[in-house]
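# just need the structure, nothing else, for what follows:
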Amino acid sequence: MKRNIVIAAVTAAALIGGGTATALATTGDDQGSARQAATTQPSNDDVRDDDGDRDDDAEKTVSADVTASEAIASALKHTSGTVVSAELDDEDDSDKVVWTVDVLSGDNTWHTVSVDPANGKVLGSHIDDEDDTAQVRAALKGSSVTAEQAAKAAAGKGVVTSVDLDDDGKNKSWEAETRKSGGAEQDWKIDLATGKITADRSDDAEND
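From the prediction side, this is the model:
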């Protein structure tokens, strides 16, 4: 399992005309560890504000002790069913970050389960109304790769911040987003049958 811990505090120096801040974090898993560093050098107030927001988001992600696959497992212990998505995000636009896991139960009821990213405990759950139940069931029919397995596959590419079922179009798959130190994000597709992971270039094509 991949776990991410911030091991060095951010050091800041106030200088005339600007300042620097450097953060160092280590990411470890069962097979080794990789050292990651992120540095920002703001030159004006606007840049400092923008960089600060990105640094805050990256630090929240890196400091989450509970991985996507672990959050999914915790949600399923609380609410049985099929996980359709999991996302590490701010709760109700607040500063508190939680794992939000959507579970489709056997009676076609949708549950949203909130999981603490620090310890994996379920913080609460509620029932949602969704209109794509049949579409989701059809997309997952005959699939052998779960959301938890897709999250584990994507974990080798970086810190997984979300995994979601792409049930649109012909080529249905799991979609995962990963983030590396410094905030660099990448989208991935995981085959529903084989678990093969490939880079998602659809966003690049849309932006061309």
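# contacts, neighbours, all on C-alpha from now
OK.
# part of a strand, is G19?
Yes. Per DSSP: H, G, I helix; E, B strand; the rest coil, G19 lies within a strand segment.
# tell me who's in contact with the residue nearest to it when sequence neighbours are not counted.
Nearest non-adjacent residue to G19, counting by CA to CA, 6 or more residues apart in numbering: A13, 5.9 Å away. A13 is in contact with 19-21, counting by CA atoms under 8 Å, 6 or more residues apart in numbering.
# from the residues you listed, which is closest to S69?
A21 (32.0 Å; CA to CA).
# look up how far G169 lies from the residue nearest to the spatial centre of the chain.
In the chain, the centroid-proximal residue (CA atoms, centre = their mean) is T161; its distance is 0.9 Å. Using CA to CA, to the nearest Å, one gets 24 Å for the distance from T161 to G169.
# hang on, the earlier thing: element containing the residue nearest to G19?
strand 3-15 (DSSP states H and E).
# tell me which element the residue nearest to the centre of the chain is part of?
strand 159-166.
# where does Q135 sit: helix, strand or coil?
Applying three-state DSSP: Q135 is helix.
# just the buried ones from the contacts of A13?
T20 (16 or more other CA atoms under 10 Å).
# how about this one, so we can line them up?
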Amino acid sequence: MKRHLIIATAAAAALVAGGTVTAVAVSNDTGSANAASGRQLPAKTVAHEANTQASGTAQVQDGRSSIPMQDDDANGQEEIREANAAKVSAPDAAAAALKAVPGTVTGLDLDADRPGLVWDADVLGKDGKWHEVTLDAGNARVLNQHIDQDEDDDAQERAAAENAGTDAAAAARSAASHGTVTSVELDDDHRGKAVWEVETITKNGKEHKLLADPQSANVTAAPAHDTDDDDNDGADD
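Sure, this is the predicted structure:
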């Protein structure tokens, strides 16, 4: 705790002066190489490192994806375009999100937004809070991470996440044979029970919606009226 106060105080002083600060605090933590080394760090970096180590979250970088892409579905090819451009799979995105916020990944969504092509991950942290983590779809780098202050603390949703025997990554791996996974979400009340809802897209552009059991991650096709497949049969062509 004293170490965090020392770094934060030094960072604040440096920001006022507009210069750099030397991190001189010594810690027994293995992840404190920068602070223990005494090397010169930009004031912005030191301030962020203090916040990072205090919160236990990954360091946020410049917030821009390595895959520039606009959210544009004018020609109806948005999903296949995003799936083809992404270099990070859904399971790898989940793993990266858990490095930032230990807990349970309850949602993954591949999306092109202002930062470019990203994975948006929802995590129920071990701290009991809901977190949103934005990851670069090109290299899994954390672009943004924050606590979701607007998330309704639904006891049923929380219980479903805590009681699930699998996570979003397992559901994604089970569904991967049906195409590229573009979305995974834990539905806490699908016909009276919890289930993973997984969306995939094949190389020929067919989109499919699958359901994965929260305990075994076994995948089944979603009922026809629940799927967005072009042929409405819930099956791969």
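# and the strands in the first structure?
Under the criterion DSSP state E, the first structure carries strands at the ranges 3-15, 18-29, 32-40, 82-90, 97-104, 110-115, 122-128, 159-166, 173-179, 185-191, 197-199.
# and these: which comes nearest V145 of the first structure?
strand 185-191 (7.6 Å).
# in the second structure, which residue range corresponds to that closest one?
Strand 185-191 of the first structure corresponds to residues 207-213 in the second structure, going by TM-score structural alignment.
# residues contacting that stretch, please?
Against stretch 207-213 of the second structure from outside (CA under 8 Å, 6+ apart): 171, 174-175, 178, 194-201, 218-222, 226-230, 234-236.
# buried only: go through these for me.
So, by 16+ other CA under 10 Å, the buried ones in the contacts of stretch 207-213 of the second structure are 171, 174-175, 178, 194-201, 219, 221-222, 227-229, 234-235.
# tell me the counterpart of D226 of the second structure in the first structure.
Counting by TM-score structural alignment, D226 of the second structure corresponds to D203 in the first structure.
# what about its match, distance to H111 of the first structure?
Computed as CA to CA, the D203 of the first structure to H111 of the first structure distance reads 29 Å.
# check G182 of the first structure too.
Applying CA to CA to G182 of the first structure and H111 of the first structure gives a distance of 33 Å.
# more neighbours, those two?
H111 (22 against 19; other CA atoms under 10 Å).
# which position in the second structure aligns with the more buried one?
By TM-score structural alignment, H111 of the first structure lines up with H131.
# quick one: contacts for that match?
H131 of the second structure touches 101, 122-125, 145-148, counting by CA under 8 Å, 6+ apart.
# same deal with E162 of the second structure?
E162 of the second structure neighbours (CA under 8 Å, 6+ apart): T104.
# okay, now K170 of the first structure: neighbour count?
Using other CA under 10 Å: K170 of the first structure sits among 7 other residues.
# that one -> the second structure?
Using TM-score structural alignment, K170 of the first structure sits opposite G192 in the second structure.
# ok, its match to A168 of the second structure distance?
20 Å.
# now do the match of K170 of the first structure against A33 of the second structure, distance only.
For G192 of the second structure, the distance to A33 of the second structure - CA to CA - is 50 Å.
# same deal with Q145 of the second structure?
In terms of CA to CA, Q145 of the second structure sits 23 Å off from A33 of the second structure.
# could you identify the longest helix within the first structure?
helix 45-62 (DSSP state H).
# show me what counts as buried in it.
For helix 45-62 of the first structure, the neighbour count (16+ other CA under 10 Å) marks 48, 51, 55, 57-62 as buried.
# contacts only, for G81 of the first structure.
103-106.
# ok, and the most crowded of these?
Busiest of the contacts of G81 of the first structure [other CA under 10 Å] is V103, holding 25 neighbours.
# that one contacts H78, correct?
No. V103 of the first structure is beyond contact range of H78, at 10.2 Å (criterion: CA atoms under 8 Å).
# just give the closest residue to A221 of the second structure, not the sequence neighbours.
L210 (4.6 Å).
# could you report the neighbour count for that neighbour?
Neighbours of L210 of the second structure using other CA under 10 Å come to 25.
# what of the one 5 residues further on?
Counted with other CA under 10 Å, residues neighbouring Q215 of the second structure total 16.
# ok, now Q53 of the second structure?
15.
# residue in the first structure paired with it?
Checking TM-score structural alignment: Q53 of the second structure goes with nothing.
# residue contacts, Q53 of the second structure?
H4.
# make sure it is indeed in a strand.
No. In this structure, Q53 of the second structure is helix, not part of a strand, as judged by three-state DSSP.
# that one and I7 of the second structure: what is the separation?
From Q53 of the second structure to I7 of the second structure the distance is 11 Å (CA to CA).
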